[in-house]
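1. sequence plus predicted model, see below.
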Amino acid sequence: MPKETEKRIRDPVSDFFYPEEWSGKCSSTEDLRLVTDGLAVLTSDGNILMRGFTTGSTAAAACKAAVLSLKKSGIDFVNIRTASGIRVDVKASGKSGTGRSAKYSGDYKDDITSGILFIAKATENREGTEFIAGEGIGRFSRDTPRYQKGTPAISNSSMKTILDAINEALYETDIPNVTVNLSIPKGEETGRKTLNPKVGVEGGISVLGSTGFVEPWDDHLSESVFDRIMCADGVVITTGRIGLRFSRMLFPDYETVLVGKYMERAISVAKGDIILCGLPALILKFIDPDILSGTPYLTVEEMTSDPEWKIRAEKSISRYIKGHNEVRVVIINRNGDIEIDSERFKTKGETGL
């Protein structure tokens, strides 16, 4: 680790080292502890914003409480391992095999799923441990590159968090096997208010969470994010957690900043080299809002199942960089492999694609 970062506070979720100036403005030891534990983010004015827990973490907490309550009483919280590997205590209740947990969204006040209740019911069985996605959990209405029609809308990282929580509870209670049925009573109603209908998920909400945490600025990014961009000599702007992870590996000499859908503002305040790197969906829709026009696809992810998708994407990227020579666009897949790199257009003179 470079000497200049040894005394700086590290965010264990994003792996960002906060400038000493920021932590120096924070007078609360307890606030700084929340930051180092990953439960809060530090802003440039020395204040903190609390992270919340994703639907995946909330689901896992309800399931663990349900299994624990088969043998224990007085449960008011459970400890789970989030998708990012950080252990946290999540409020949950459990009684006679039924576990409940309400989604806590921290300082992200515009979260549509904030407060939504997850209910898990656990029963012992002799056949083997089984998890059932019940009422209120959305299901895919059509095949996608990653999920088949009828599959519950539960991300792989969230499913692992849920199953790990159930297995931990089995170990703690010495119960050999259980069946756990998870439901979200207001899931279908809430799901209609989300983007699920547009991406082909019906009947409920999605259970997601690549880190297990809800960032406090998903729809209203803290000014501290843009402060980081403005202070960087070279910056990688990315849209999600997968992009954040692999961008750091691909471009270790750059400051990597997660901005979600706020790419335009991030690019406008950046200085020096700018790399826009991440999965195709948000980036291609930002570069070319009409990229799906004339195709049979409803989402960019569906479009990437077409063998010819790169041709369409490269044409859109080529048009974009003609007017934004300062931006390098790098599209990766979920394994971190580079699918498209606009640097190739410049070095080969392919801007006329």
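-> Yep, that arrived. Numbers count the residues shown, from 1 in each chain.

2. from here on, contacts and neighbour counts on C-alpha atoms
-> Noted.

3. show me the helices in the stretch 251-353 of the chain, by range?
-> 263-269, 280-287, 300-303, 309-323, 342-347 (DSSP state H, counting those that start in this stretch).

4. now swap in the chain and tell me
-> 20-24, 29-36, 55-68, 156-173, 187-191, 223-231, 241-250, 263-269, 280-287, 300-303, 309-323, 342-347 (DSSP state H).

5. save those as CSV, and put in mean neighbour count too.
-> Converted to CSV, those look like this (neighbours: other C-alpha atoms under 10 Å):
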stretch, mean neighbour count
helix 20-24, 15
helix 29-36, 17
helix 55-68, 32
helix 156-173, 20
helix 187-191, 18
helix 223-231, 17
helix 241-250, 19
helix 263-269, 16
helix 280-287, 19
helix 300-303, 20
helix 309-323, 16
helix 342-347, 15
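
6. which one of those helices lies closest to Asn335?
-> Comparison of those against Asn335 by C-alpha to C-alpha identifies helix 241-250 as nearest, at 8.5 Å.

7. put this next to the first one:
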Amino acid sequence: MILVFGGTTEGRKAAEVLEESGSPFFYSTKTGEQELSLHHGQRIDGALDAAAMKAFCMENDIRLIVDAAHPFASMLHQTIAQVAQQLDLSVVRFERIYPPRQEDIVWIDDYAELPSILPPHSSLLATTGVQSISKLKPLEVNKGIKVYYRILERESSIASALKQGATKEQLCYYTNPKDIPVKAEAILLKESGTTGGFAEKVEAAKAQGMRIIALKRPAMPAMFITVNGPYGLRRTVEKLLPEFFPLHSGLTTGTCATAATVAAIIQLREEAQPTQLPLPTEVPVELPNGETIMVPIGYGDGYAYCKKEAGDDPDVTNGIEVRAYAKTNPEVLPSGEVGGRPFLHVGAWEIVAGEGIGHFTVPGFDYPPGEPAINKGPREMLRRNLAHPLLRGGNPFELHGLTEISPLPSGGAGGRLLLSIPNGAEIARKTFNPRLGIEGGISIIGVSGIVKPFSEEAFIGSIRKCMVVAKASGTCRVVINSGGKSERFVKALYPTLPQQAFVEYGNYIGETLKIASELNIPRITLGVMLGKAVKLAAGHLDTHSKKATMDLQFIAQMLKEANISIDLNGITLARELWERIPANQLKDFTQTVIGHCRKHCAPLLPKGELTILLIDDNGQIFGNS
């Protein structure tokens, strides 16, 4: 059993991750005021001292603790560490993502430093929470400073503020992090990270010309295993408590290529500037969502590698080595492997694709024919990670303690990075790449950087669980979509719906609609992108490429119905239609596609209201018919 300490945005995210498992867990908050819908999790509310926490863990067979509480809840963090040590439990700290500390902000370690910083009879807006009022009252008494307290507008917070001596005139309330409710000469912030709106508060204060003072986040107990996002949490739970998730996640080839590249540069640094420190066996990789995960790597003769992990997702690329060679002198790279001109420049580094990496031979992909088959997501991952301070001479990955690794300077002559995949061409023949127009090797892909496990029975089971949770949340509508990209676009149309109202169907549109009908969900919005939409319109309620392919004859039929005449020769991907169909005829085409989709979907939801939205690659939405 897992015990989560939440009450924060991170706590909510942790609960969402653990709900995916279908396994029971406990979710603890101090006040019970956080709104949260749980299906498999059991909520407990009220503060726990060390004795109560230890007793609860022993009575409920707690085997892992997830600390997702506020970063400034120091007493709770220490209590968790104390109990975990006594019971020999691991603790995963779900940390926030923090922007770099700006030099034009005054950083302090403790409230006691404020009297020496603030001049007498000045004014201060404190956004450090209701519990800090008693610590700030001496500024008023001893230095005549006018302090305003920005707190949450709820009865318990207001009562606590008044009890600590604040007046109603001194209180102002949270609405938006960018709002500055009162004019003051200085503002006091907590280093609350991205989810705490720290950057927005700083920006708003600067716009008002306020002096900014920030209280540094306290250090966490050394025993905590730190993650800073949902994927890192899931992978850590899979490692520490393997049975909790019935299926385990994996890594995309894009993440593997990035990890190998980071490791290759560290290896090159060690060759050029020996430190006698052992090379790391895992390196940090920043994923597209901003979180950082640790990825296992290894080293060969002049190169670093990362082995592809498919997790429990059936994948012929499982176990392949993605290699990276980093050289300041490109002439010493392995002969015969250099894949032509660089496809990416980052600072003084140029990256080329070599053996075993395919190339595009037809239009319709992120890049034109002739380019290496490395999609936009992995290229951006490479760019962001190579530009990270660890590899260019600044602040290293503090989160993961790699502070002892000296980076290579990014200036000077620079160098070349070569990516390669041994036996990639042979492996690619077992994939759909040849049919898609990718030749010579496998493709480097991945939108999120993480592969969620796929099995038909388990995936449909997880959809059912998510639909049950969605209904339990009390939402008036459930929005089903194919994945993160389409969900991001559709979410903008429904800003008031809770997170639980958005459910991924993957490829199982038909099964998802059947589940919605069984659960008597009254309103369903189906968000679908064109590749799946043309399959759905043809009657394929499971759009997986193993079961359904794009039917050009049926597309031609739909174009004829919409009175559109275009040449379909050479089309290999449905999204190419967005460019070929004249803009003034897109509405007619999309309505025709949606009409065919509705014909197959509506009978599966006989008592519900169905809205179908067709989404293009740029997020433009058609439909609502």
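-> Everything's here; your move. Just so it is clear, the structure is predicted and the values come from calculations on it, not from any experiment.

8. roughly how far is stretch 552-564 of the second structure from the heart of the chain?
-> Put simply, stretch 552-564 of the second structure sits 38 Å off its chain's centre (C-alpha atoms, centre = their mean, to the nearest Å).

9. same deal with stretch 264-279 of the first structure?
-> 20 Å.

10. got a list of contacts for it?
-> Stretch 264-279 of the first structure is touched from outside by 226, 229-240, 242-244, 247, 259, 283, 326-334, with contacts defined as C-alpha atoms under 8 Å, 6 or more residues apart in numbering.

11. now do stretch 156-168 of the first structure
-> In this structure, residues lying in contact with stretch 156-168 of the first structure by C-alpha under 8 Å, 6+ apart are 56-57, 59-61, 63-64, 67, 80-83, 131, 207-210, 212.

12. for stretch 417-427 of the second structure, same thing?
-> 257, 261, 316-317, 320-327, 333, 337-338, 349-358, 439-442.

13. make it 7 Å
-> For stretch 417-427 of the second structure, contacts defined as C-alpha atoms under 7 Å, 6 or more residues apart in numbering pick out 321-327, 338, 350-357, 440-442.

14. let's have the helices of the stretch 251-353 of the first structure in JSON lines, adding distance to Thr179 of the first structure.
-> Formatted as JSON lines, the helices of the stretch 251-353 of the first structure follow (distance: least, C-alpha to C-alpha, whole Å):
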{"stretch": "helix 263-269", "distance to Thr179 of the first structure": "44"}
{"stretch": "helix 280-287", "distance to Thr179 of the first structure": "36"}
{"stretch": "helix 300-303", "distance to Thr179 of the first structure": "33"}
{"stretch": "helix 309-323", "distance to Thr179 of the first structure": "42"}
{"stretch": "helix 342-347", "distance to Thr179 of the first structure": "50"}
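
15. so which of the helices of the first structure is nearest Lys149 of the first structure?
-> Nearest to Lys149 of the first structure among the helices of the first structure is helix 300-303 (13.0 Å), distances taken as C-alpha to C-alpha.

16. my guess is Arg190 of the second structure meets Leu215, correct?
-> Wrong residue type there; residue 190 of the second structure is Lys, not Arg. Yes. With contacts counted by C-alpha atoms under 7 Å, Lys190 of the second structure reaches Leu215, the gap being 4.8 Å.

17. and Gly24 of the first structure, how far is that from Asp15 of the first structure?
-> Going from Gly24 of the first structure to Asp15 of the first structure by C-alpha to C-alpha, to the nearest Å gives 19 Å.

18. now do Asp341 of the first structure
-> Asp341 of the first structure is 25 Å from Asp15 of the first structure, by C-alpha to C-alpha.

19. more neighbours: which of these two?
-> Shown here are Asp341 of the first structure and Asp15; by other C-alpha atoms under 10 Å, Asp341 has more neighbours (17 against 14).

20. find the nearest non-adjacent residue to the aligned residue in the second structure for the more buried one, please.
-> Superposed on the second structure with TM-score structural alignment, Asp341 of the first structure falls opposite Gly623. Of all residues not flanking Gly623 of the second structure in the chain, Leu613 sits nearest, at 4.8 Å (C-alpha to C-alpha, 6 or more residues apart in numbering).

21. would you quantify the distance from that neighbour to Ile594 of the second structure?
-> Leu613 of the second structure is 8 Å from Ile594 of the second structure, by C-alpha to C-alpha.

22. Lys190 of the second structure too?
-> Using C-alpha to C-alpha, Lys190 of the second structure is found at 49 Å from Ile594 of the second structure.

23. what do you get for His77 of the second structure?
-> The value you get for His77 of the second structure to Ile594 of the second structure, if C-alpha to C-alpha is used, is 52 Å.

24. how about Lys560 of the second structure?
-> On the measure of C-alpha to C-alpha, Lys560 of the second structure and Ile594 of the second structure end up 15 Å apart.
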